[in-house]
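A.B. asks: Just to be clear, the model below is a prediction. Sequence and coordinates:
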Amino acid sequence: MSGADAPEILAAYDAVRSDKDATNWLLISYAAPTGNQLVLSKTGTGGLAELAAELDDSQVQYAYVRVEYANDAESKRVKFCLVVWIGEHTKVMRKARVSIEAGAVKKVLAHYSVQVDAGERRDLDEGEIIKRLRKAGGADYNGGRG
């Protein structure tokens, strides 16, 4: 068992999904350099920029982020994204297991509109992610503009 379904991860997931909680991201990391035990490493309220600053270039990490954006002057949308971070200095064997181990994470963090596979912080540009969320969401009231 990977630990992806640990009570603290489930509680953080519920907090990110809740409209009544300021928490808008969570970060899951491996407990040790080897093995597949996952732990909740951090949560935050500062969105994608704050999350990006917390990522470790030597690790594989999984994040779940709440993204809010306006469709037009009248409406606001809330969408969620799953981030699979593979830092540029991650060991080869850890990288090789991502596709298998990400499955356990996806079962727990199940409700998301897009998955962002990231290896550089610029992959977490909020404007680009919002464009992807709009496309995934169907209706785009901005005529494709970001």
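C.D. replies: Looks like it came in fine.
A.B. asks: Please make it C-alpha for all contacts and neighbour counts, starting now.
C.D. replies: Will do.
A.B. asks: ok, L109 - contacts?
C.D. replies: Applying CA atoms under 8 Å, 6 or more residues apart in numbering to L109 gives the contacts Y13, Y64, L82.
A.B. asks: Do I have it right that the second one meets L26?
C.D. replies: In other words, Y64. Yes - using CA atoms under 8 Å, Y64 is in contact with L26, at 5.4 Å.
A.B. asks: Distance from the chain centre to the helix or strand hosting E101, please.
C.D. replies: Using DSSP states H and E, E101 maps to helix 98-108. Distance, stretch centre to chain centre, for helix 98-108: 13 Å (CA atoms, centre = their mean, to the nearest Å).
A.B. asks: Next one for the comparison:
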Amino acid sequence: MATNMDRDAIRDAYEDVRSNLTDTEWVVFKFESSEIVVAAKGSGFEDFRQQFLDDERAFGYIRIQMGDEMSKRCKFLFLTWIGCDVGVMQRAKMSTDKSIMKEVISNFAAELTAECEADMDLNYFMEVLQKAQGANYGTGIRNEEN
């Protein structure tokens, strides 16, 4: 059965994460039967990482603040989640489903695939984003004493 999705709802959620005018830092898309839907939106990495279960397939899109002492900028990461208890046929279908999602979710600095809780590490996500952005001259922490 072909995968469907509500492109308008997915695009709206994607734009919400990209907007500097909202507090939304992430969105998670899950499967309801053969349809990809917006499952959750929010802020805070801990809430994001709790959205992914071992028996589910999902996609995530998250804004993470990067930068150094002098400049801050948001970078975006696209996540494909294939839980460790997902069957072989559903795993195989994810490559096709991911290409459908990328027709809407098109602007991100890095892309990851995760399958267990240990993969959902903010420091690792930031490391991947740093590598994707090139040169890194600062710590990202402004020294308030100066």
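C.D. replies: Arrived safely, thanks for sending. Please read all numbers here as calculations on a predicted model, not as lab measurements.
A.B. asks: quick revisit: what helices and strands are in contact with the helix holding E101 of the first structure?
C.D. replies: Where contact means 3 or more CA pairs under 8 Å, 6 or more residues apart in numbering; DSSP states H and E, helix 98-108 of the first structure is packed against strand 60-72.
A.B. asks: What is the strand it packs on packed up against?
C.D. replies: Going by 3+ CA pairs under 8 Å, 6+ apart, strand 60-72 of the first structure lies up against helix 7-17, strand 25-30, helix 47-54, strand 75-86, helix 98-108.
A.B. asks: Pick the most buried one from those.
C.D. replies: Highest mean neighbour count among these (mean count of other CA atoms under 10 Å): strand 25-30, with a mean of 23.
A.B. asks: Identify the residues contacting it?
C.D. replies: Residues contacting strand 25-30 of the first structure (CA under 8 Å, 6+ apart): 9, 12-13, 16, 36-48, 51, 59-66.
A.B. asks: mean deviation (superposed) between that strand and the second structure, please.
C.D. replies: By mean CA distance after the TM-score superposition for the first structure, the fitted strand 25-30 of the first structure averages 0.6 Å away from its aligned residues in the second structure.
A.B. asks: buried set for the helix or strand following that strand?
C.D. replies: Downstream of strand 25-30 of the first structure, the next assigned helix or strand under DSSP H and E is strand 38-44. Within strand 38-44 of the first structure, the residues scored as buried using 16 or more other CA atoms under 10 Å are L38, V39, L40, S41, T43, G44.
A.B. asks: by contact count, what packs against strand 38-44 of the first structure?
C.D. replies: By 3+ CA pairs under 8 Å, 6+ apart, strand 38-44 of the first structure packs against helix 7-17, strand 25-30.
A.B. asks: quick one: which of these is nearest V105 of the first structure?
C.D. replies: strand 25-30 (8.9 Å; CA to CA).
A.B. asks: For that closest one, what is the distance to the chain centroid?
C.D. replies: That offset, for strand 25-30 of the first structure, works out to 8 Å (CA atoms, centre = their mean).
A.B. asks: Report the contact partners of the alignment partner in the first structure of K98 of the second structure.
C.D. replies: Under the alignment (TM-score structural alignment), K98 of the second structure pairs with A102 in the first structure. Taking CA under 8 Å, 6+ apart as the criterion, A102 of the first structure is in contact with Y62, V84.
A.B. asks: measure A102 of the first structure to V78 of the first structure for me?
C.D. replies: 24 Å (CA to CA, to the nearest Å).
A.B. asks: From F76 of the second structure, how far out is the most centrally placed residue in the second structure?
C.D. replies: Nearest to the mean C-alpha position of the second structure, counting by CA atoms, centre = their mean, stands Y61 at 2.6 Å. Here Y61 of the second structure is placed at a distance of 7 Å from F76 of the second structure (CA to CA).
A.B. asks: Alright, I will stop here.
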